[in-house]
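[1] sharing a sequence plus its predicted fold:
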Amino acid sequence: MNQYHQDLAAWAAHQAALLKAGRMQDLDVENLIEEMEAMSRKEHRELFNRMIVLIAHLLKWQYQPTHRGMSWRQTIFNQRNEISDLIEDSPSLANHFDDAEWLNKAWRRGVQQAETETGIKTLPQQPVWTIAEIREKDFFEQE
């Protein structure tokens, strides 16, 4: 069993040292490819999960006005900021915003989360807001 399976951090540091030294022939290419692909999937998953939480909280904000509080406002604020930071760090992630199926899937998951947390079963099953509205910092702030 090689270092990759025994100590990922040590393996990664060693691979970085090999790259810096230009020792390409000594790289663990197969596992480097696997790790790079995993890193990309992780970034995509994080964006998707943050969008789910944001949608759920926006739905709760709209459909439970008597329950609005600083906690929900803070969650909405934080998710929008984290999504913006992800896009700033990895601009290609914004390509998801042009994918209607991606939004539909995030919406369905956001609805499921909001339904579970509120017990409301009449939430819209299809997106009623655009990505731009969902991400807009002042969207729902005046309500």
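    Looks like it came in fine.

[2] from here on, just use CA atoms for contacts and neighbour counts.
    Will do.

[3] list the helices and strands the helix or strand harbouring residue 17 packs on?
    Assigned by DSSP states H and E, residue 17 belongs to helix 8-20. Packing partners of helix 8-20 (3 or more Cα pairs under 8 Å, 6 or more residues apart in numbering; DSSP states H and E): helix 3-6.

[4] hold the first one in mind and look at this next one:
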Amino acid sequence: MTETTQLKSPSKYHQDFVVWCEDTVAKLKDRDIEGLDFEALIEEIESLGLRDKRELKSRLGVLLAHLLLAHLLKRLYVQSPNDYCGWQNAIADQRREIELLIEQSPSLKNYFVEVFEDSWRHALKRVKQDYPTVQLPDEWEFSRDLDAILTEDFWLTDEDGEKK
């Protein structure tokens, strides 16, 4: 097969991704560098980093919009003590998922900073829709530090009843 014909015919990568993966792994194990489809391999490796970024943004969106910030806002501003435990458990679950993701890819800490504001705005909008009569802050009032977001119980108060 000529190089021109080879470029025009679809590769295993485009025909059957699983077969391509199995074939690529076998070639890597055999150190068969000549047989590798470098273009497809480069594309897949690039997508791995993007996948982790998408997953962090997605989990951060869930954490902030659906759980942490939404539940945190509810925990801080909605007087519903019967719901506090459920809200706090949801916060803890998503915090752990993000911790695991950051452990696997520590560079995602920087990405967290990039997507925080957008995630906060989305969370605020959702909670305002769910609780239109509750006065919510327009700005995030607490630390934006990832470690703080993942550990601090923002709903606790000091001796004077003020939020910490």
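    That came in fine, so what should we check first? Just so you know, these numbers come straight off a predicted model, no measurement behind them.

[5] ok so, going back, counterpart of the helix holding residue 17 of structure 1 in structure 2, which residues?
    Helix 8-20 of structure 1 lines up with residues 17-29 of structure 2 when matched by TM-score structural alignment.

[6] residues contacting that stretch, please?
    By Cα atoms under 8 Å, 6 or more residues apart in numbering, the surrounding residues in contact with stretch 17-29 of structure 2 are 12, 13, 33, 35, 36, 37.

[7] and if we set it to 10 Å?
    The contact list for stretch 17-29 of structure 2 (Cα atoms under 10 Å, 6 or more residues apart in numbering) reads 11-14, 30-38, 40-41, 44.

[8] same thing with stretch 80-95 of structure 1?
    If you take Cα under 10 Å, 6+ apart as the criterion, stretch 80-95 of structure 1 is touched by 40, 43-44, 46-51, 53-54, 74-75, 78-79, 102, 134-137.

[9] quick one: buried ones out of the residues you listed?
    Among those, the ones that count as buried by 16 or more other Cα atoms under 10 Å are 43, 44, 47, 48, 49, 50, 51, 53, 54, 79, 134, 135.

[10] and those as TSV, adding distance to residue 61 of structure 1 and secondary structure?
    Supplementary listing: those in TSV, determined by distance: Cα to Cα, whole Å; DSSP: H, G, I helix; E, B strand; the rest coil:
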residue	distance to residue 61 of structure 1	secondary structure
43	27	helix
44	26	helix
47	21	helix
48	20	helix
49	18	helix
50	16	helix
51	15	helix
53	12	helix
54	10	helix
79	14	helix
134	12	helix
135	15	helix
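
[11] quick one: the helix holding residue 17 of structure 1 to structure 2 mean distance?
    Compared with structure 2 after the fit, helix 8-20 of structure 1 shows a mean deviation of 1.5 Å (mean Cα distance after the TM-score superposition for structure 1).

[12] so which bits of that helix are buried?
    11, 12, 14, 15, 18.

[13] circling back to that earlier point, got a quick PyMOL command for the buried subset of the contacts of stretch 17-29 of structure 2?
    To isolate in PyMOL the members of the contacts of stretch 17-29 of structure 2 that are buried, counting by 16+ other Cα under 10 Å, one can use:
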select buried, resi 12+13+36+37+40
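
[14] and which of the contacts of stretch 17-29 of structure 2 is nearest to residue 82 of structure 2?
    Distance to residue 82 of structure 2 across the contacts of stretch 17-29 of structure 2 (Cα to Cα) is lowest for residue 44, with 47.4 Å.

[15] do you know how far that closest one is from residue 8 of structure 2?
    20 Å (Cα to Cα, to the nearest Å).

[16] could you do residue 16 of structure 2 as well?
    Residue 16 of structure 2 is 16 Å from residue 8 of structure 2, where distance means Cα to Cα.

[17] next one: residue 74 of structure 2
    Taking Cα to Cα, one finds residue 74 of structure 2 at 57 Å from residue 8 of structure 2.
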